[in-house]
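>>> Okay, sequence plus prediction incoming.
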Amino acid sequence: MIELLPPYRLATREDAQELAELVNFAGEGLPLHLWHGLATAGEDPWEIGRQRQADKADEGQVIVVDFGAGAIAGLTGYPIDAVPEPVPDDMPEIFRPLQELENLAPASWYVNVLACYPEHRGMGLGSGLLTLAEALAEAEGLGRMSIIVAGDNEGARRLYERQGYAEAARRPCVHGDWDSDLEDWVLLVKEL
């Protein structure tokens, strides 16, 4: 792990609410849809999301921006192997295009979640987190970055393209029972 200086820090379990909300922003509402599917009768889907994010925080997998009043932006990612695993036949259809795109970026550091609360956008927080992600990639000995974004998320696309990312591939979104107008997922890649 690289050294984190304020306002950046590793997330803790206490950030679980904010992390769940940030993950849902980044995932265009798909995470909440999935948590609904995991919830048992009477169980709050958000609690499932909070627990999952608390577990990731415990594992040191999430970096947040915090100016002293709690997490307002976050980053989660991981290295993709040089030879990605094949997409399993039993993978749910809704995930298949995402996994196919991820597999097209071998030997990269994959930005799985990059999100900021709407009221804090335009402050350079996303750019700062992407700079940290690149430092993490370099610390892992990786020479490129990758991220998947919703095709119609123009704000995110502008941010990534300003940072040097370019479209490498796209796949149609599979909705299943997810109520969304999203048409495509887009893989963006950046050479370091």
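Cool, got the structure.
>>> C-alpha from now on. contacts and neighbour counts both.
Will do.
>>> which ones are touching the closest residue in space to Leu75 that isn't next to it in sequence?
Using CA to CA, 6 or more residues apart in numbering and skipping residues adjacent in sequence, the residue nearest Leu75 is Leu114, 4.7 Å away. Contacts for Leu114 (CA atoms under 8 Å, 6 or more residues apart in numbering) come out as 22-23, 26, 73-76, 126, 129.
>>> Which of these fall in strands?
Under the assignment DSSP state E, the contacts of Leu114 contribute 73-76 to strands.
>>> Only the buried subset of those residues, as a PyMOL command please.
Selecting only the buried entries of the ones in strands among the contacts of Leu114 in PyMOL, with 16 or more other CA atoms under 10 Å as the criterion:
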select buried, resi 73+74+75+76
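>>> now the ones in strands among the contacts of Leu114 as TSV including distance to Leu188?
Shown next, in TSV, are the ones in strands among the contacts of Leu114 (distance: CA to CA, whole Å):
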residue	distance to Leu188
Ala73	20
Gly74	19
Leu75	16
Thr76	16
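>>> Just the strands from the protein, written as ranges.
All strands of the chain, identified by DSSP E, fall at 8-10, 62-66, 71-79, 109-116, 144-150, 166-172, 184-191.
>>> JSON lines please, covering those and showing distance to Pro31.
JSON lines is the format used below for the strands of the chain (distance: least, CA to CA, whole Å):
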{"stretch": "strand 8-10", "distance to Pro31": "22"}
{"stretch": "strand 62-66", "distance to Pro31": "16"}
{"stretch": "strand 71-79", "distance to Pro31": "14"}
{"stretch": "strand 109-116", "distance to Pro31": "11"}
{"stretch": "strand 144-150", "distance to Pro31": "14"}
{"stretch": "strand 166-172", "distance to Pro31": "18"}
{"stretch": "strand 184-191", "distance to Pro31": "15"}
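>>> One more to weigh against that first structure:
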Amino acid sequence: MPVVFRPAAATDAREIARLFQVTSEGASDYIWSQLAGPGQDLLDVGAVRYAREGVDFSYQNCLIAEADGQVIGMMHSYVMRHDPDATPSTDPVLAPYNDMEVPDTLYISSLALHEGWRSQGLGVQFLDRAQQRADALKLNGLSLIDYAENTGARRFYERHGFKIVKTCQIYPHPMIRVTGEAYLMYRA
């Protein structure tokens, strides 16, 4: 079955949020829980977040892979710039990530594929498209954060030229499904 890559549409926001839940190991649910109203479903919060326009966390920064009209994966990325006026997070779960960035790169915040679509070369195709976007924007490469526990993903990124350039300790929280270290990875 052929796979088609296309820019995401606002109507993809719920599926983007669902795939974000796959790759974030609970971090997206944690963030969305901070934004949720009483009794609000976290997936609904994520869908609203990705339906926005003109912000980093928007469907506009997502690339969709679909087969037979069904979304099978997505990549969310945006330009990482150094902001000297940014206020560092004081949230204990998020604060360790305050300086986990490589300025002037295309930051891949999520690359997710549904079960059954992994290990078929689609991740490489997503990376190729990310590199094309970074080149078109005259950025200094690609960056992302991966978790030490996610050895399969780390090996994939290392095979494709990414190097660990910084680490931080993950703050333990019941919603976060990983412990240990997070790695900032960069490919020039």
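All right, it came through fine. These numbers come from a predicted model, not from an experiment.
>>> The longest helix seen in the second structure aligns to what range in the first structure?
Ranked by residue count, the top helix of the second structure under DSSP state H comes out as helix 122-136. Using TM-score structural alignment, helix 122-136 of the second structure lines up with residues 125-139 of the first structure.
>>> quick one: buried residues of the matching stretch?
By 16+ other CA under 10 Å, the buried positions in stretch 125-139 of the first structure come out as 125-127, 129-130, 132-138.
>>> do stretch 156-167 of the second structure as well
Per 16+ other CA under 10 Å, stretch 156-167 of the second structure contains these buried residues: 157, 162-164, 167.
>>> ok so, going back, nearest to Leu34 of the first structure, of the ones in strands among the contacts of Leu114 of the first structure?
Distance to Leu34 of the first structure across these (CA to CA) is lowest for Thr76, with 18.2 Å.
>>> in the second structure, what residues pair with stretch 152-170 of the first structure?
Using TM-score structural alignment, stretch 152-170 of the first structure lines up with residues 149-167 of the second structure.
>>> what's the matching stretch in contact with?
Applying CA under 8 Å, 6+ apart, the contact partners of stretch 149-167 of the second structure are 100, 143, 146-148, 178-187.
>>> Under the alignment, what does Ile16 of the second structure map to in the first structure?
By TM-score structural alignment, Ile16 of the second structure lines up with Leu19.
>>> and that match, how many neighbours does it have?
Neighbourhood size, Leu19 of the first structure [other CA atoms under 10 Å]: 34.
>>> Quick check: it touching Thr76?
No: counting by CA atoms under 8 Å, Leu19 of the first structure sits too far from Thr76 to count as a contact (10.0 Å).
>>> gap between the residue lying farthest from the centre of the second structure and Val45 of the second structure?
Computed with CA atoms, centre = their mean, the residue of the second structure farthest from its C-alpha average is Pro38, at 26.4 Å. Note on Pro38 of the second structure: its distance to Val45 of the second structure, by CA to CA, to the nearest Å, is 11 Å.
>>> ok, now Tyr183 of the second structure?
27 Å.
>>> and if you look at Arg133 of the second structure?
As for Arg133 of the second structure, its distance to Val45 of the second structure is 28 Å (criterion: CA to CA).
>>> Looks like Trp35 of the first structure contacts Pro45 (just checking).
Yes: here Trp35 of the first structure reaches Pro45: they are 4.9 Å apart, a contact under CA under 8 Å.
>>> Work out which residue lies at the spatial centre of the first structure.
Val113 (1.4 Å).
>>> Translate that one into the numbering of the second structure.
Match for Val113 of the first structure (TM-score structural alignment): Ser110.
>>> residues contacting its match?
Neighbouring residues of Ser110 of the second structure by CA under 8 Å, 6+ apart: 20, 23-24, 74-77.
>>> Let's see that with 10 Å instead.
Contacts for Ser110 of the second structure were tallied using CA atoms under 10 Å, 6 or more residues apart in numbering; they are 16, 19-24, 62, 74-77, 144-146.
>>> most surrounded residue in those residues?
Ile16 (32 neighbours).
>>> which residues touch that one?
Counting by CA under 10 Å, 6+ apart, Ile16 of the second structure makes contact with 8-10, 22, 43, 46-47, 49-51, 58-59, 62-64, 71, 73-76, 110, 112.
>>> Leaving out the residues flanking it, which one is nearest to Ser28 of the second structure?
Counting by CA to CA, 6+ apart, the residue nearest Ser28 of the second structure is Gln21, at 6.1 Å.
>>> pretty sure that neighbour is touching Leu43, no?
Yes: counting by CA atoms under 10 Å, Gln21 of the second structure does reach Leu43; the two are 8.5 Å apart.
>>> what's the overlap in contacts for the two?
15, 28-29.
>>> Tell me the one among these nearest to Arg118 of the second structure.
Comparing those against Arg118 of the second structure with CA to CA places Glu15 closest, at 16.9 Å.
>>> That closest one and Tyr147 of the second structure: what is the separation?
Looking at Glu15 of the second structure against Tyr147 of the second structure, where the rule is CA to CA, the gap reads 23 Å.
>>> Ile170 of the second structure now?
Distance from Ile170 of the second structure to Tyr147 of the second structure, by CA to CA: 9 Å.
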